[in-house]
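Peer 1: here are the coordinates; sequence isn't available:
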């Protein structure tokens, strides 16, 4: 079945993959702040938001990213990671698991990593992307493969893509295994143990990359967007991208 889905996804051209990433809520609602903040501060903001994107009060694209955008639009650009923490505290106080999220916010924004990223240029982050992943996991005292760590790195990767940088290695960073990714994997007939889900999509990505220069951010964005859609909705989704036939074939291989 792996070959089935891989053979279909390989037909998506790179410019369509890029459009798929631009549809992600973290791109759609946050990209306007890149220019306002400058890259380093924006990267810190995106990682901080990514680390707390779990156990939300609703869908991320409704209950989280747009609300964060609304808050940021009313605030001045923070002058330091500490100021950013003060600015975001009010938001997380009202979130589910508020105490945990405030602790996570503080742990990251008072770290050496946040200080370094604050003044970093995109090229530096590209060159040290895997090193930053290791340091983020150590800072947060989590496993490198933990979903929130992988997702925060995806947010950092999206920040880089917004600046036009795409030559960074995301291959070692696993897909963030959330409900939508699990659900879609299950519908392809693959066991949904987290480890197997990661392994399956890593293999699929490797196959696609032999033909199209994408990384795990592209693949995760697509699966997240179509993960719980019905077969008809999947066909419509691809039709809007000008790839109806790919959508029809994906719907055929699904349970």
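Peer 2: Yep, it's here. From a predicted model like this one, the values you see are computed outputs, not experimental measurements. Residues are numbered from 1 along each chain as shown.

Peer 1: contacts and neighbour counts: CA atoms only from here.
Peer 2: Noted.

Peer 1: can you list contacts of stretch 98-109?
Peer 2: Residues from elsewhere that reach stretch 98-109 (CA atoms under 8 Å, 6 or more residues apart in numbering): 44, 48, 51-52, 81-82, 84-85, 89, 92-93, 114-115, 139-140.

Peer 1: that one: which residues count as buried?
Peer 2: By 16 or more other CA atoms under 10 Å, the buried positions in stretch 98-109 come out as 98, 101, 102, 104, 105, 106, 108, 109.

Peer 1: okay, now the one to match up with it:
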């Protein structure tokens, strides 16, 4: 009996080792194809993050860790966003715009002559931008229709909830919700000063705090998710 158990135990260890080896080998071999197909990884659980070092990663809900894609396409990034058809866009560290083609960024340059802080897509697929001077633009296909300082506010970014309502983060880390003519100031929700906000596919509100940690709004306060994958973050977004 002892001999049989020993052999079974040893055999199970060998199988486990071979499985882990094959998994690691497959992961290393598929790394380049994963990066090429980055924008096609549109599971509802696909969370994309930009770290404080301007690199990008994708949360793996199976392994419960971030897959680091480094400086994707050789770009240092401020932020990323998905359009309504699932294509990944970015604002580079210099304020120019890129559109991911599956292998590299198709540089859109300084669209409309604007240096940007961030971009966002509304529910109709229209592109919006926040300029370096905190003014807001709506892309008409050729240039920005300048909305000026919407509601008289100086903002860093804009996001759209599931109803299509714009929200923003002000330069002081506070949050605003558009009422049709001005921003209803939500203040520093939950006592947090924030870098940005995002809505997931279920409509839940998330944020990255100025401490680079992540929070999920529970209706009254932020459920602190800490440093996702131990990363200090500047931006989060979900694939459509």
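Peer 2: On my side now, so go ahead. Only a predicted model underlies this, so the values are computations on that prediction, with no experimental measurement involved.

Peer 1: can you pull the TM-score for these?
Peer 2: Put the two chains on top of each other and the TM-score (TM-score structural alignment, normalised by the length of structure 2) is 0.29; 123 aligned residues with a CA RMSD of 6.1 Å.

Peer 1: so how many other residues sit close to the nearest residue in space to residue 48 of structure 2 that is not next to it in sequence?
Peer 2: Excluding its sequence neighbours, the residue lying closest to residue 48 of structure 2 (CA to CA, 6 or more residues apart in numbering) is residue 58, at 4.6 Å. Residues lying near residue 58 of structure 2 (other CA atoms under 10 Å) number 22.

Peer 1: so residue 58 of structure 2 sits against residue 49, correct?
Peer 2: Yes - counting by CA atoms under 8 Å, residue 49 is a contact partner of residue 58 of structure 2 at 6.3 Å.

Peer 1: related to what we said a few turns ago, distance of the residue nearest to residue 48 of structure 2 relative to residue 235 of structure 2?
Peer 2: 12 Å (CA to CA, to the nearest Å).

Peer 1: got it, and residue 156 of structure 2?
Peer 2: Residue 156 of structure 2 sits 12 Å away from residue 235 of structure 2, going by CA to CA.

Peer 1: between those two, which contacts overlap?
Peer 2: Joint contacts of residue 156 of structure 2 and residue 235 (CA under 8 Å, 6+ apart) are residue 196.

Peer 1: what ranges do the helices span in the stretch 101-250 of structure 1?
Peer 2: 112-118, 122-127, 129-140, 147-162, 179-187, 194-209, 216-226, 231-240, 244-253 (DSSP state H, counting those that start in this stretch).

Peer 1: typed the wrong thing, it's structure 2
Peer 2: In structure 2, the segments counted as helices under DSSP state H are 2-36.

Peer 1: tell me which of the contacts of stretch 98-109 of structure 1 fall in helices.
Peer 2: Checked against DSSP H, those include these in helices: 44, 48, 51, 81-82, 84-85, 89, 92-93, 114-115, 139-140.

Peer 1: of the contacts of stretch 98-109 of structure 1, which pair is most distant in space?
Peer 2: The most widely separated members of those are 93 and 115, with 23.5 Å between them, by CA to CA.

Peer 1: out of those two, which sits in the more crowded spot?
Peer 2: Between residue 93 of structure 1 and residue 115, counted using other CA under 10 Å, residue 115 has the larger neighbour count: 18 against 14.

Peer 1: could you measure from the closest residue to residue 92 of structure 1 other than its chain neighbours over to residue 82 of structure 1?
Peer 2: Leaving aside its chain neighbours, residue 92 of structure 1 sits nearest to residue 98 (5.7 Å; criterion: CA to CA, 6+ apart). Distance check for residue 98 of structure 1 against residue 82 of structure 1: by CA to CA, it reads 18 Å.

Peer 1: where do the contact lists of residue 58 and residue 235 of structure 2 overlap?
Peer 2: Shared contacts of residue 58 of structure 2 and residue 235 (CA under 8 Å, 6+ apart): residue 49.

Peer 1: and the residue lying closest to residue 135 of structure 1 once chain neighbours are set aside, what does it touch?
Peer 2: In space, and not counting its chain neighbours, residue 135 of structure 1 is closest to residue 113: 7.1 Å by CA to CA, 6+ apart. Residues counted as contacts of residue 113 of structure 1 (CA under 8 Å, 6+ apart) are 132, 135, 136, 139.

Peer 1: gap between the nearest residue to residue 158 of structure 1 once chain neighbours are set aside and residue 234 of structure 1?
Peer 2: In this structure, residue 158 of structure 1 finds its nearest non-sequential neighbour in residue 27, 7.0 Å apart by CA to CA, 6+ apart. For residue 27 of structure 1, the distance to residue 234 of structure 1 (CA to CA) stands at 21 Å.

Peer 1: okay, the two: which has more neighbours?
Peer 2: residue 234 (21 against 18).

Peer 1: report how many residues lie close to the residue nearest to that one when sequence neighbours are not counted.
Peer 2: Residue nearest to residue 234 of structure 1 in three dimensions, not counting chain neighbours: residue 247, with 5.8 Å by CA to CA, 6+ apart. Using other CA under 10 Å, residue 247 of structure 1 is surrounded by 22 other residues.

Peer 1: likewise residue 147 of structure 2?
Peer 2: By other CA under 10 Å, the burial measure for residue 147 of structure 2, its neighbour count, is 14.

Peer 1: hang on, it packs against residue 131?
Peer 2: No - judged on CA under 8 Å, residue 147 of structure 2 makes no contact with residue 131 at a distance of 10.7 Å.

Peer 1: mutual contacts of the two, please.
Peer 2: residue 137.

Peer 1: state the distance from residue 100 of structure 1 to residue 160 of structure 1.
Peer 2: For residue 100 of structure 1 relative to residue 160 of structure 1 (CA to CA), the value is 28 Å.

Peer 1: quick one, what contacts the residue nearest to residue 152 of structure 1 when sequence neighbours are not counted?
Peer 2: In space, and not counting its chain neighbours, residue 152 of structure 1 is closest to residue 50: 4.2 Å by CA to CA, 6+ apart. With contact taken as CA under 8 Å, 6+ apart, residue 50 of structure 1 is in contact with 148, 151, 152, 153, 155.

Peer 1: try it again with 7 Å
Peer 2: 148, 151, 152, 155 (CA atoms under 7 Å, 6 or more residues apart in numbering).
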